[in-house]
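A.B. asks: Attaching a predicted model along with its sequence, questions to come.
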Amino acid sequence: MATAKIVLLNWNGEEYLGRFLPGVIAAAAEEGVGVAVVDNGSTDGSRALLADRFPDVELVALDANYGFAGGYNRGLEHIEADYFLLLNTDVETPRGWLRPILECLDACPDVGAVAPKLRSTERRDRFEYAGAAGGYIDFLGYPFCRGRILRSTERDCGQYDDARDLFWVSGAAFCCRADLFRRLGGFDADFFAHMEEIDLCWRMQLAGYRVRIEPRSVVYHVGGGTLPTDTPRKVLLNHRNNLAMLFKCAPAWQRAVVAVVRPALDLLAALTYLAQGRRDNFCAVFRAWRDFIAWHRILSAKRRAVRGSRIAEARHIYRGSILVRYLFGRRSFGRLL
C-alpha cells in the first residue's frame, strides 16, 4: 500500500497553523496519512505552538527562510513517503478531500501531480485565485485557470467538475509522486517563490507524465498568506521566474516568439504601473529582467538538461493570447480548452 505524507511549509504562520492544522490532522487520521510541517526559519511562535498543541506532527526545522521552492526541497529530503501532499498553511481541508486524490495517484501511474479544486475561504462559492479548477498557460507564458482569468474569478457552479489533464496545478495544494519529485530535482530553488509549481508541472510533462485536476476534492484557500498580492517583491518574482521558466522549458520556436513579444508586453506592464503611481512595481519589472539576463549562463545549462532529457512535449498550451482575450471582455474560461 502506498504511503502519503501531508507536508505544510510554514514561515511565521502561527495564526494559520492554529486555525487550519487541526482540520488537516483530522483529515489525515480519517485517511491514514501522516502529517509533517517544514518550518522555514520562522521567528514567531510557530515552533512553540507545534510543540505545545501538535506534538505528534513531524517537524523539520530549517535554519533560515529558503522560500517556497528551497524550503520544500530541503524539508522533503527528510520525509519518507510514496506521495507528497504539499499544502499551504492557509488552506482549509474538509473531511474526505484526500480520498479522490489518493485514488487518482493509485490508479494512474503516469499522473505526476494532481490537485483538488481551490475555492476561497471568504467567498466560499467562488474559485480562489491561486489555482481555481486547474491551470494552463498561453503561448507567451501567461498563466490562467479554469475559473480564473487574470484577476477575474468565477463562481463555482459545477461548470468545471470534469476530471481532466491540464498544464499545471497550484502549489497551494500540490499532490505528487515523491520519486518523480526527487528525480526531477524538485522545485527550482533559484525561483525562491512563485511559478515554481508551473515550472515543475512543465518538466513533469516533458518527462512523459500527466498533470491532473480532481474536482471531487475541494479545499478552501485564504490566499496571500505569506506574500500580499501585487507587492514589488511579488511582481519581481512573477516576471523573473516566468521568463526563466520559458527559457528552460519551451521549444525553440515558442521561445523565439516570446523573445520578440514579451519585452514589449513587460514594458507596457511597467509603464502601466508608473501611470498608476506605483513606481516600486515599475522598477520591479526592470529588476526582473536584470536578474533574468544575469541568469543566462545558469539557465542555458538548465535548459540543456531539461530539453535534452525530454521524452515528450507539454500539451495544453493555449495557442492564443489570454491578455488579448481578456481585453476584449472574455473574462471567464468557459469552453476555451
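C.D. replies: Perfect, thanks for sending it.

A.B. asks: going forward, measure contacts and count neighbours with C-alpha atoms only.
C.D. replies: OK.

A.B. asks: Just the strands from the stretch 201-337 of the chain, written as ranges.
C.D. replies: Ranges of strands within the stretch 201-337 of the chain are 210-221, 317-318, based on DSSP state E, counting those that start in this stretch.

A.B. asks: I'd like the ones you listed as CSV, with distance to Phe286 and mean neighbour count appended.
C.D. replies: Output for the strands of the stretch 201-337 of the chain, formatted as CSV (distance: least, CA to CA, whole Å; neighbours: other CA atoms under 10 Å):
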stretch, distance to Phe286, mean neighbour count
strand 210-221, 31, 24
strand 317-318, 27, 18
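
A.B. asks: okay if I get those as JSON lines plus distance to Val35?
C.D. replies: Below are those laid out as JSON lines (distance: least, CA to CA, whole Å):
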{"stretch": "strand 210-221", "distance to Val35": "17"}
{"stretch": "strand 317-318", "distance to Val35": "34"}
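
A.B. asks: Compare these and give me the one nearest Ala250.
C.D. replies: Ala250 lies closest to strand 317-318 among those, at 10.5 Å (CA to CA).

A.B. asks: Can you tell me the SS state at the most centrally placed residue in the chain?
C.D. replies: Most central in the chain under CA atoms, centre = their mean is Gly171, positioned 2.9 Å from the mean C-alpha point. Classification of Gly171 using DSSP: H, G, I helix; E, B strand; the rest coil returns coil.

A.B. asks: then this one, side by side with the first:
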Amino acid sequence: MTWRGKGHVSACLDAVAAQTRPHRLLVVDNASDDGTAAVLAAHPAKPAVLRLPANTGYAGALAAADRNDAVDTEFTAWLNDDTEPAPDWLATLEDALDRHEHAAAAGSRMVGLDGAVLSAGVGLTADGHGVDLTDVVADADLADGVAPVFGFCGGAVLLRTAALRRAGGVPARFFCYYEDTDTAWRLRLANHTIVSVPDARVTHRHGASSQPGSRRFHLWNERNRLAMLVRCAPAAVAAREVTRFAAITALLPLRALTRPGGRSGDARGRPWNFRVRLRLRVLAELAASLPQLLRERKAVTDLAVVPRSAVWRAARSMNPPG
C-alpha cells in the first residue's frame, strides 16, 4: 500500500522482488500525486497496481485489496511502502503458519534503521490501547521460532486469506491506525490464534508515510481505539473507556484552571491527545458513527465463536508485567 511513496517505495519493491518464496505482488496506490505511479510503472518487478480515485488511508487500501478479484491466494501479506523485508521474510512467515494450523496471522519483527526493535507484536493495555511489544523474542519457543501475542503490527504481517474474510475483512472506515488490532480482535473471536515470528525481520522507516505525534495521528488513534472497543470488546469495557475518555475531556479545563497561571482550552505544549478540542472532535465523530458501529458490533457478534470476555482475559494475560 502506498501514498506519495515516490521516495521510498522502490526500496520496498526491490526487497519484495528479492524474496526467496514465489509470490504475487499487488500495490494499492492511494491516489498518489507525487510521481509514485511513474515509479511503479518503471520498476523491474512490474507489480500489479490498483490505483484508487482518492486517498482511503491504509485501512481503506487494505480493504480495497481484499475486495480485489486478483487476491485468491491462500495467504495475504500486508506490507507498508516504507518497509524492506529480509529475503527470507515471506518464507519464514509462511512456514510458521504451515506449522501452526490454528494461527490466522503471523507477525514480523520490525526494526528501525538503527536496528532497534519497533514491534514484534501487539498487546492490549488495561484501558484497551494497542501497544507495540518489543521483547517477545525472549519469550519465543526457540525450538519452534514463534511466540504467542494478542495481535500484530499491520505494517508487515501474513494472514490466512479465508480466515480474514470470514472474520469480516478490514475496517476501511478506520482510515489509518488500529485496523490491525481490530482485525486481531475479530480473528481471536473466531477462535484463531496469532503468532509473532522473530526471525521474520523487516526494516521500517517509521513515519515515512505519516507523522507520529501529529494532530491527525492522535485524532485517528483515539477515535479508532474507541471504535474498536465498541465493535469488539466486552460491553462493560467499551462503555467504561468511552465514559472515561469523555470524563477526562470534561475535566481537562478544570485542571488547567487550578494550576498557577493556568487557563482553560488547548494549552500550548500539551500533547495533542490531551487537547480539549481534539478530544471533543473524537467524541463528536464517535457519536456520529455510533449507530453504524453498533450494527457492526452485532455483525461481529454473529461471526464470533468465542466470548468477548474470554478474548479480553486472554489479551490481558499475554501482556508483560506492568
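C.D. replies: Yes, it's here. Since the structure is predicted, the reported quantities are computational estimates derived from the model, not experimental observations.

A.B. asks: that older thread, if I line the two up, what does the residue nearest to the centre of structure 1 land on in structure 2?
C.D. replies: The pairwise alignment with structure 2 assigns Gly171 of structure 1 to Gly154, based on TM-score structural alignment.

A.B. asks: wait, its match sits on Leu79?
C.D. replies: Yes - the criterion here is CA atoms under 8 Å, and Gly154 of structure 2 meets it with Leu79 at 7.3 Å.

A.B. asks: hmm, back to that, what's the closest non-adjacent residue to the match of Gly171 of structure 1?
C.D. replies: Ranked by CA to CA, 6 or more residues apart in numbering and with sequence neighbours excluded, the top spatial neighbour of Gly154 of structure 2 is Asp180, at 5.0 Å.

A.B. asks: The one you found maps to what in structure 1?
C.D. replies: Taking TM-score structural alignment, the alignment pairs Asp180 of structure 2 with Glu197 from structure 1.

A.B. asks: Have a look at how far, on average, the helix or strand containing its match is from structure 2.
C.D. replies: If you go by DSSP states H and E, Glu197 of structure 1 is part of helix 196-206. Here the mean offset of helix 196-206 of structure 1 against structure 2 after fitting is 0.5 Å, by mean CA distance after the TM-score superposition for structure 1.

A.B. asks: just how off-centre is that helix within its chain?
C.D. replies: On the basis of CA atoms, centre = their mean, to the nearest Å, helix 196-206 of structure 1 sits 10 Å off its chain's mean C-alpha point.

A.B. asks: Then stretch 230-244 of structure 1?
C.D. replies: Distance of stretch 230-244 of structure 1 from its chain centroid, counting by CA atoms, centre = their mean, is 14 Å.

A.B. asks: okay, it sits on what stretch of structure 2?
C.D. replies: Counting by TM-score structural alignment, stretch 230-244 of structure 1 falls onto residues 213-227 of structure 2.

A.B. asks: The matching stretch: which residues count as buried?
C.D. replies: 216-227 (16 or more other CA atoms under 10 Å).

A.B. asks: same deal with stretch 186-206 of structure 1?
C.D. replies: Buried residues in stretch 186-206 of structure 1 (16+ other CA under 10 Å): 186-189, 191-206.

A.B. asks: what residues are up against whatever residue of structure 1 lines up with Val202 of structure 2?
C.D. replies: Mapped onto structure 1 by TM-score structural alignment, Val202 of structure 2 lines up with Val219. For Val219 of structure 1, the contacting residues are 91-94, 97, 116-119, by CA atoms under 8 Å, 6 or more residues apart in numbering.
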